[in-house]
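K.L.:
show me the folded form of this:
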Amino acid sequence: MSNPDKVLRNAIECANLPTLLAVMSHLSGDEKWLAAPYLPNPVPPELLADDSGGFNDEIASEIRISAFDVIKPYVDKTKALPPVPNLEKMNKIMSVSVGEPLPLEQTPMFLEEMGITNRDAVWRDKPPTSTLDAFLVTIIGAGMSGLCAAIKLEEAGIPYRIIEKNSEVGGTWHENTYPACGVDTPNYFYAYSFDKNPEWSGYFSKQPELFEYFDKCTDKYALRKNIKFNTEVTSAIYDEKNHHWQISTVDADGNENVFYSNALISAVGQLNRPKRPEIPGLENFKGPMFHSSNWQYEHDLKGKRVAVIGTGCSAVQFLPDTAEKAEQVFVFQRTPNWLLPNPDYYREVAEGHKWLLQHVPYYEAWNRFRAVRLFGDVTWPAVVLDPEWDDKGRSMNEASDAMREALTDHIKEGLGHRQDLLEKVVPTFPVWGKRLIIDNNWFSTITRSNVELVSDTIASLTDSGITMADGKHYEVDVVILATGFESNRFLWPMDIRGKSGVSLEQVWGDDPRAYLGITVPDYPNMFCLYGPNTNIVHGGSIIYQVECQVRYVMSCIMELAQTDIKSLECKEDVNVDYNNEVQRLSENLAWGHPDVDSWYKNSKGRVVNNSPFCFQEYWERTHDPKFENFIIER
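P.N.:
Below you'll find the model as predicted:
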């Protein structure tokens, strides 16, 4: 039998010291741990969290020895947990932990993210079960956002049904299985705030473990019984007379079904329908061709000549593995991207750290807080245009320009002897014009002798390869499309019709607009998760955005279920004013920069995917619905 004291001491050796200090102050109430010489260094400018906190060996040892004495009674359960410190004290701990003063008004948001205070919408007057049994919410999609909504409906006792086109849950993490597929957000932020998962094997996990997390959540919260797999929604038509949605579905065998629902939640995401590039002759190629989101492992790449079209996140992840196997790889690049080095990308989580997360009170909460702050709004000041900044063509402000210089130095180092590639791979747009991609040895890979980076324009595909605009032809055996998704066609190909009977696709086209990214005029009792202008670029986790949205949606659905209100419909003027504000703000953010050509924008250059708000601002706007912004029918 292991010695409990030894186990605790060994685990403390694996601790992140700023997190450990926060736990010690939280549990003991002693402000000694919030003053010199126990002040961790500020966050490094390259956005890398340092477990050491910058302490020398002597101070680090003193912290660990003291931590044992502070923590042990709570691990042994010989001492009751103290009350949660007041807002001011929690704010002070937060500020010290990340080495910068944080506004007091941000503290409630962080406390929700940490799971210390409740984020959930609550019943004002919960209806009896008999009333709720007659109420139904339909969720389209069993990915991350659909499961989140289902969990909260399940906990609230509100009947729901999930329609899922795939055979499994997980959405993105079920569909995408290409080599090295993984998340670009630290795991401790890429998990539900109410189910933090102390068992992650790495700091940036790969697809199998991410799918496993959402699959386990499905069973943990008893959702599977309400999911209809291998089934697609073909249409959803609002019945104004009866205040419900008529939903039509078809399963994999062609069986059609029609049912009615009081509310409809779209949880289909923005990145769920692969986009084929508009290149002439795609159908002419005789060899294997597949999209990265539908990787075809039956085609062995060993010894093959492989064309990779696209250089976004997916390509950055799978290229090293592809280059190891193939005889020759031609990488066709339209525009280069900014890549961020991170030494934690393949770092495994020490067993001792996992133990702390599971057994030490509040360690998991403070560990998440640091992840939220260090990979969230800490970067926001660098994405906002300084109107006095002289060089607006290359950067947004001084901080943005400093990051550009740092990342350019990283590129130069990665290219080594191939500095001739520098002009091809340094982006012309500001950093954060597109989401930073975690570097998966991209630059060293494109310098391999069997890899050629091609930045000229593709003219067409032939039966045996790719022809460029200048006439040069590349003979290849396999073509891999890393060309993204139909991100601007949010609910396509479903036919969604509101009160007026007009299809939402016709209303939106490639210019989708929704209030808070959630509700749409003329479509009562319909709510979007990860809808228009809710994507995040400056950092962080889309799960954060979705949890904010789910709280908002749950508040609306509870209002429908607990009152005589039959429909909630966003007012047209509210939607117009909000979206005008979104565009006005977006013009002065990095991703709205005129030199940024990305899937974030529609054909007219309007930003339709990204949120113009920092995390704190979006949390404030979505925390509690303003029902005066809705047309209400009783």
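
K.L.:
going by C-alpha atoms from here, please, whenever you check contacts or count neighbours.
P.N.:
Fine.

K.L.:
would you map the helices across the stretch 151-300 of the chain?
P.N.:
172-175, 207-220 (DSSP state H, counting those that start in this stretch).

K.L.:
the longest one: which residues count as buried?
P.N.:
In this case it means helix 207-220. Neighbour-count burial for helix 207-220, counted by 16 or more other C-alpha atoms under 10 Å, picks out Gln207, Glu209, Leu210, Phe211, Tyr213, Phe214, Asp215, Cys217, Thr218.

K.L.:
what sits against the most centrally placed residue in the chain?
P.N.:
For the chain, Ile542 is the residue whose C-alpha lies nearest the centre (C-alpha atoms, centre = their mean; 2.7 Å). The contact partners of Ile542, by C-alpha atoms under 8 Å, 6 or more residues apart in numbering, come to Tyr190, Tyr530, Asn535, Ile536.

K.L.:
another for comparison:
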Amino acid sequence: MDRDSLTTHLRQADPGVLVAVLAQLTGDSSVVDRFGPRITHVPDPPERAGVADAATMEELVTGVVEALDAPRSETALAADDVRLFTRLLPVALGSEVDDEFVPLLLEQGGFQLSQPTLPRTVPIPETTNVAIIGAGIAGIITALAAADAGVSYQIFDRNDEVGGTWLTTRYPGIGVDTPSAYYSLSREVNPEWTSYYPQGAEYQSYLVALADKYELRERTRFGTEVEALWWDDERKQWQIHAVDRDGNRDISYATAVVTAAGYLNRPRWPDLVGRQSFEGVSIHSAQWDPSLDLAGKRVAIIGAGCTAVQIVDACVNEVEHLTVFQRQPHWVAPRKRLTDDVPEHRRYLGRHVPFYANWHRLKSYWATADNNYPVILRDPEWARDHLSISQANDVLLQMCMTYITETFGEGSELAKKVTPDFAPYGKRIIRDPGGYYAALTRDHVDVEASEPAGVNAKGIVTQDGRQIDLDVIIYATGYHLDFLSTVDIRGRDGATLREEWGDSPRSYRGGTVPGFPNLFINSAPNYSPGHGAGANFSMEVMAHYIIECLQLMALREATSMEVTREAYDQYVAEIDDAMSRTVWCHTPNAHTYYRSGSGRVVVATPYRLVDIWHQHRAPIEEHFALS
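P.N.:
Next up is the predicted model:
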């Protein structure tokens, strides 16, 4: 490693992170006392950036360079020294950290793997095998957890490669609002992200690299659709009914099944009169054709959610004319950086300096996780007189309102069109990728604050009867909320999961349901983080819990475990009670996929992420029937 390059890049680093790195490299806790009081933090910009004077930075840079040059013992490199780690957290993250978060943060920073909870005095039997449905990020996480525990597994996926959504969805500008530094596996921190927010092709490459590294394809049946899962009570196993793309069907067996296919898989087309009659190109964002050229075209996009925002941002400079049909406005937060490009110093230091990328991953998590929890909780007194539901929620509302005013002008027609009439987080908050709001002000862009009245051969008819001639109609209209409704799942005595759930999917911890032994639903009802962090958090927590369940069966010499009806009902009741105090139950006018047809909120969790983490450390034995 070139010393001059290292020094140059270190001088641009976050000093709070450098304090943590130096302490871990040297194993010297006095580093915290020496430098901690000299570090301040900017509260608003992303990740609470650390600030230090020039002299302090030079001391830190020199210390890190010398530590990297010096021989290092195993003790000095102990990443899971809990006492030292706890002292480093406030300096690196920029805020005090309660003890309840420390073990979670050790894990989420990638400093240690998820730690076993139940005794390992009895091994999980070699005959145990797990069927994992889906080879996206959830399936990969589950497979690696099984491999760590020495459990045999097989992945089923209808596609020809790993990646799931990231493989199949390729619309222009595709990305995620979760920071790229965090949106990854905690065991596989990636220092090479080129954008602060993960873009589709780059994220797919990350998942492909994981499949390569861990040889996941050898245990994956690609091109295979799982049509049915039937519990065989005689064998105490699940039957997996699968069909390949040639129509060949077969049945295999597994001790346990983990569904890792998510709940947003089938594109939802709107029920518009004449939709099939359009003579131009009709395309859904979930089924994008990469060969589609929008240059010089008259384009309409139906939708104003995250997908539509990204497509508009990506294609506005190509099209001749763009009409945005905004069925309901979303709250849009401004980009807080001038650019989403990750600076070279951060990538360089992530590659060459131990722990640097880990701390940035942890800062990304901390900045977007439970610190954000108050924004979804309703304060009845506040909500009585405000559109927002609490003072914390109002801070976000005012930020978004300021962004609207600065972009469109206070009281302008466009400002009125894009301003929602519900509290922030009633629908998923959208982060402007950088040019969405600006695009709406362009001369060749029109915003229709309604759904189309209908479609005809030439284009779209508006609600007030105007004809808009088009070359391309893009449907950014989301997905059906499936929750396994496309798979024939039958538990004990032939009972179906569809009948158990009706129009309101629900589950106990681990995505378990009474009557369905050894079935774990990874993207479980009321399990998705709604206020912060990312789905990768809940996936890792779930994978840990599943292995603990298999371990409990081993300890009790059981072949099946099934949540009791009493525990299930009680847990769901507790969720509904907690949910009643959140924004999603107090913004009924916000159209959101978080609710099922029954109106019950079935996607988001009402709990803090740290609560979810602690709830899933190990199964509560008395809540299960083991046999």
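
K.L.:
any idea what the TM-score is?
P.N.:
Their TM-score after superposition, calculated using TM-score structural alignment, normalised by the length of structure 2, is reported as 0.94; 619 aligned residues with a C-alpha RMSD of 2.2 Å.

K.L.:
sorry, back to before: let me have the buried residues of helix 207-220 of structure 1 in a markdown table, extended by distance to Ile632 of structure 1.
P.N.:
Listed next are the buried residues of helix 207-220 of structure 1 as a markdown table, based on distance: C-alpha to C-alpha, whole Å:
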| residue | distance to Ile632 of structure 1 |
| --- | --- |
| Gln207 | 43 |
| Glu209 | 44 |
| Leu210 | 40 |
| Phe211 | 40 |
| Tyr213 | 39 |
| Phe214 | 36 |
| Asp215 | 37 |
| Cys217 | 35 |
| Thr218 | 34 |
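
K.L.:
now for these: which two are most distant?
P.N.:
Farthest apart among the buried residues of helix 207-220 of structure 1 by C-alpha to C-alpha are Gln207 and Thr218. That separation is 16.6 Å.

K.L.:
so for Thr457 of structure 1, which of the helices of the stretch 151-300 of structure 1 sits nearest?
P.N.:
The nearest among the helices of the stretch 151-300 of structure 1, by C-alpha to C-alpha, is helix 172-175 at 29.8 Å.

K.L.:
which among the contacts of Ile542 of structure 1 end up buried?
P.N.:
Using 16+ other C-alpha under 10 Å as the burial test, these include Tyr190, Tyr530, Asn535, Ile536 as buried.

K.L.:
the third one maps to what in structure 2?
P.N.:
It stands for Asn535 of structure 1. Using TM-score structural alignment, the partner of Asn535 of structure 1 in structure 2 is Ser528.

K.L.:
how about that match: what's its closest non-neighbour residue?
P.N.:
Ala604 (4.8 Å; C-alpha to C-alpha, 6 or more residues apart in numbering).

K.L.:
the one you found -> structure 1?
P.N.:
Checking TM-score structural alignment: Ala604 of structure 2 goes with Asn610.

K.L.:
ok, now which ones touch its match?
P.N.:
Pro532, Asn533, Thr534, Asn535, Ile536, Val537, Tyr600.

K.L.:
about what we covered before: looking at the helices of the stretch 151-300 of structure 1, which is nearest to Asp30 of structure 1?
P.N.:
helix 207-220 (36.7 Å).

K.L.:
contacts only, for Val607 of structure 1.
P.N.:
By C-alpha under 8 Å, 6+ apart, Val607 of structure 1 lies in contact with Asn533, Gln583, Ser586, Trp591, Gly592, Tyr600, Lys601.

K.L.:
give the contact list for the last one.
P.N.:
When contacts are counted by C-alpha under 8 Å, 6+ apart, Lys601 of structure 1 touches Val607, Val608, Asn609.

K.L.:
state the helix or strand in which the counterpart of Glu364 of structure 1 in structure 2 lies.
P.N.:
Using TM-score structural alignment as the criterion, Glu364 of structure 1 maps onto Ala357 of structure 2. Under the criterion of DSSP states H and E, Ala357 of structure 2 resides in helix 356-368.

K.L.:
what's the following helix or strand past that helix in contact with?
P.N.:
Once the chain leaves helix 356-368 of structure 2, the next helix or strand it forms, by DSSP H and E, is helix 380-385. Contact partners of helix 380-385 of structure 2, identified using C-alpha under 8 Å, 6+ apart, comprise Ser388, Ile389, Ser390, Gln391.

K.L.:
what residue in structure 1 is paired with the last one?
P.N.:
So that's Gln391 of structure 2. Match for Gln391 of structure 2 (TM-score structural alignment): Glu398.

K.L.:
so who does that match touch?
P.N.:
Ala382, Trp389.

K.L.:
now, among the buried residues of helix 207-220 of structure 1, which is nearest to Pro430 of structure 1?
P.N.:
Gln207 (29.7 Å).

K.L.:
burial check on the equivalent of Ala149 of structure 2 over in structure 1, number of neighbours?
P.N.:
Under the alignment by TM-score structural alignment, Ala149 of structure 2 pairs with Ala156 in structure 1. For Ala156 of structure 1, the neighbour count with other C-alpha atoms under 10 Å is 16.
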